[in-house]
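K.L.:
Next input, structure requested:
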Amino acid sequence: MKLLDIVYSYSATNNSLRCSLCRVRSFIGSNGIIVLLTELNELNDGLSVTNAIENIIDSLINQGYVVPPAIFIEHYEKTDPKNDTFHKVILTPHTHWKKLSRKEVLNLINGNDVELENRSLKNNRIFDQANKIRYRHDPFIDSRNKESNNIIKRRIEIQENKIPKDSINNLIQSGASEQELQRLLKKDLSLFGEAYGKPDDEYICFSEYPLANGFIDFVVFTGRSRMDIIIIEIKGADFNLVNSNHYAAFNYKINEAATQIQNRLGLIYRELNAFRKSAHNHRIQAENGVKLYNAFLGPYSKLQVDPNKDVNIRSVIIGGRTINDLEESYKRQDYESRTTPPIRIESWDTWLRRLKRL
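P.N.:
Next comes the predicted model:
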């Protein structure tokens, strides 16, 4: 017969204010009082039943929920009830566990399969009871972790100065020249962080960045551990990405940009160590507030990258308009796979889809 079925809140240690949760069921059987201690998995925000077993048992006895002598059984639920694990907890002379079979547990509690098949997290009463306790401990327990004030402030600054997606789209639709697009994009470098920053919001963007024997239109520093460096050349929206003749080749402006990038990348890879050191030096200066090359920092202004590790260099050309999206996507992918180092080709139409802003 079942005597008790509750969600129990216990402390991690005898003098700790941090609380944890488990399900406690007690039964009277032929062997006396049997107590089933069930781990609540994702509803348990503190120590597991295993790691706090002595405290759980002591507090249940001290608070009068269980009157000894009693047999305590640690229980972990699995997706399939037949795979659940049960261990009898023996406290003296030292704590150890003895594995029990499902059948042995059922015999001890004089129960049937229904009692053990009912998943705790699918039991509405247990689920609601656990959440009430969790929210009593912390009203914001399931909320996103609060970011630092500096990160929130930076998010607000970026949001307030964002160029709407429609403004960019209108300029592209009008067939804007390279110079017109340059002027607009330089006003909001978060556009490139939004498109290429990974992890999200961890980026530093530059414009007119010195690269080998010249300058690159835009550059994004991002990534974790190994820094990703994305170099971006743009062309106007006043031509079709692919020519309409029977050759169906990329417009000559795209080929010119690709040749320029390949030449500069060749120089970089010949002196890759020097380039890596220079890039990290620029990163550190930007993180410290130096506005070199129009440096624009994302919400997480300190990149979690290792200056001693190799950098990943990626290159992108954005230009022209899409006429046949499917056919052009095959052509762009094929081009990227054949170039060394790889160069990604984007039309303004495909690039615009990367933006998450309204």
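K.L.:
all contacts plus neighbour counts: C-alpha atoms, from now on.
P.N.:
OK.
K.L.:
Just list the residues touching residue 301, thanks.
P.N.:
202-204, 287 (C-alpha atoms under 8 Å, 6 or more residues apart in numbering).
K.L.:
Take those and keep only those in strands.
P.N.:
Within the contacts of residue 301, residues falling in strands by DSSP state E are 203-204.
K.L.:
and which of the contacts of residue 301 is nearest to residue 256?
P.N.:
residue 204 (26.9 Å; C-alpha to C-alpha).
K.L.:
correct me, but that closest one touches residue 297?
P.N.:
Yes: in this structure residue 204 lies within contact range of residue 297 using C-alpha atoms under 8 Å: 4.6 Å.
K.L.:
To check against the first, give me the structure of this:
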Amino acid sequence: MTFFKTFFSKKKLVSKCHDVSTCDPQIPDVAPVYDIDFIHTCVNSPFSRNVICRVRLKTRGEISYVFLTDIGDKNTGASVTNSVERIIRSLESEKKVPVGSVFIEHYDELWKKPSFDVVTLDERDSPSWKSQSENNIREWVGDEVEELLLPTADDPLMMRKIERARRTSYPDANHPPVWAESCRASKDRVKIFVNALSALINLNPDERTIQTFMKADLSFLGSVYGVKSEEFIAFSEFPVPNGRVDFAVFTGRSRLQVFLIEVKGANFNFANENSYKNINAKANEALQQLRSRIGEIERDVKKFKADVHSIRQKCEDGESIFGSTLGADMPLQVDPNKDIIIRGVVIAGRTVNDLEESRLRNDYEASSNHRVNIETWDTFIRRWKPRH
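P.N.:
Below is the predicted model of the structure:
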């Protein structure tokens, strides 16, 4: 920490332009240039594991750019996207970055090129994102963008720092007791959690509130979609070709079943108010997005099959990947040589007229070549309760 205090005492680095889309990116000939690269750990919530990410501070003139790099399955907590406000505020409170810095969310994606998004927080600390091209980043930090394009996983020194951070947060991070809990204890815990979810849904929360709540304990998702209540591996922010899905569940006997789940808020009605012939635009957006991603998977299903079985094996061996939560009955009794079954799930909105909306959901499901089930939050909760 002394290093950072000394560094900032040399010059108060305050960005004069908070909207980088209107900033002049030209770097003065005599501009001071500072670069710092470190691993940062912060608490996301009392119910979740610590977040670990890579932080790169690049100061050009009076503007400081802070790149928040998601480290994928080496992160013990939520992704940068779903903890970005906590990361930013912790960096500021610990005086690790200058006041007024421009924060840029950065991903080393598994199936696509790296992405860059400028993140801004409003007065309530709610984040918003604005995608940036590689050329924009190059204008702001010059040739340093080349270093940002190199995957963190290919940097041995940084990977050693990440492992130290993992061990500091969780001494047994590589082999956590992820499925030592008894079936009975797990069932009791899930019952309590789903009752709390039901109470939350009655408040008509938005998408982000629901996602944060669900990520605190993924057991109930596994209980709903597992072939048996304790035969599952559940994930949050699971990577797929062309992006990520909010949640995923692995389950099955003999053939692995992969459920890809997208959720929207409960602050709107599932069907349009003036007609029960069309679903709400937010629900339709999630449906089309999920169909597109499953389509991308099916174009190279052999690669996806190999990837998910590799992830499954790592989880069963005790490694924490993508916020993984395992049921009490492990390992999954699946054959990696057999075809996998891919199913999509969209959970969005509230039910008003159950009969009419059931017909509407069935029509939408029947119109798709992909196996995508559509639920409202009301039907999702009802699905769970009869099984326990």
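K.L.:
still on that earlier bit, which of the contacts of residue 301 of structure 1 ranks first by neighbour count?
P.N.:
Counting neighbours by other C-alpha atoms under 10 Å, the top entry in the contacts of residue 301 of structure 1 is residue 203, with 29 neighbours.
K.L.:
Let me have the contacts of residue 301 of structure 1 in TSV, adding distance to residue 124 of structure 1 as columns.
P.N.:
Converted to TSV, the contacts of residue 301 of structure 1 look like this (distance: C-alpha to C-alpha, whole Å):
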residue	distance to residue 124 of structure 1
202	40
203	44
204	47
287	50
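K.L.:
what does residue 222 of structure 2 align to in structure 1?
P.N.:
Aligning on TM-score structural alignment places residue 222 of structure 2 opposite residue 193 in structure 1.
K.L.:
Please look at that match and residue 206 and confirm they touch.
P.N.:
No: using C-alpha under 8 Å, residue 193 of structure 1 is not in contact with residue 206; the gap is 9.9 Å.
K.L.:
between these two, what contacts are shared?
P.N.:
Residues touching both residue 193 of structure 1 and residue 206 (C-alpha under 8 Å, 6+ apart) are residue 220.
K.L.:
mind checking how far the match of residue 222 of structure 2 is from residue 298 of structure 1?
P.N.:
Noted for residue 193 of structure 1: a distance of 7 Å to residue 298 of structure 1, by C-alpha to C-alpha, to the nearest Å.
K.L.:
ok, now residue 316 of structure 1?
P.N.:
On the measure of C-alpha to C-alpha, residue 316 of structure 1 and residue 298 of structure 1 end up 20 Å apart.
K.L.:
What is the corresponding segment of structure 2 for stretch 213-223 of structure 1?
P.N.:
Alignment note (TM-score structural alignment): stretch 213-223 of structure 1 is matched to residues 242-252 of structure 2.
K.L.:
Tell me where structure 1 has helices.
P.N.:
Using DSSP state H, the helices of structure 1 run over residues 53-62, 102-109, 113-117, 124-137, 149-160, 165-173, 178-185, 190-196, 252-270, 272-287, 325-338, 348-352.
K.L.:
Residues in contact with the fifth one: which ones?
P.N.:
Contacts of helix 149-160 of structure 1 with the rest of the structure, by C-alpha under 8 Å, 6+ apart, involve 190, 298-300.
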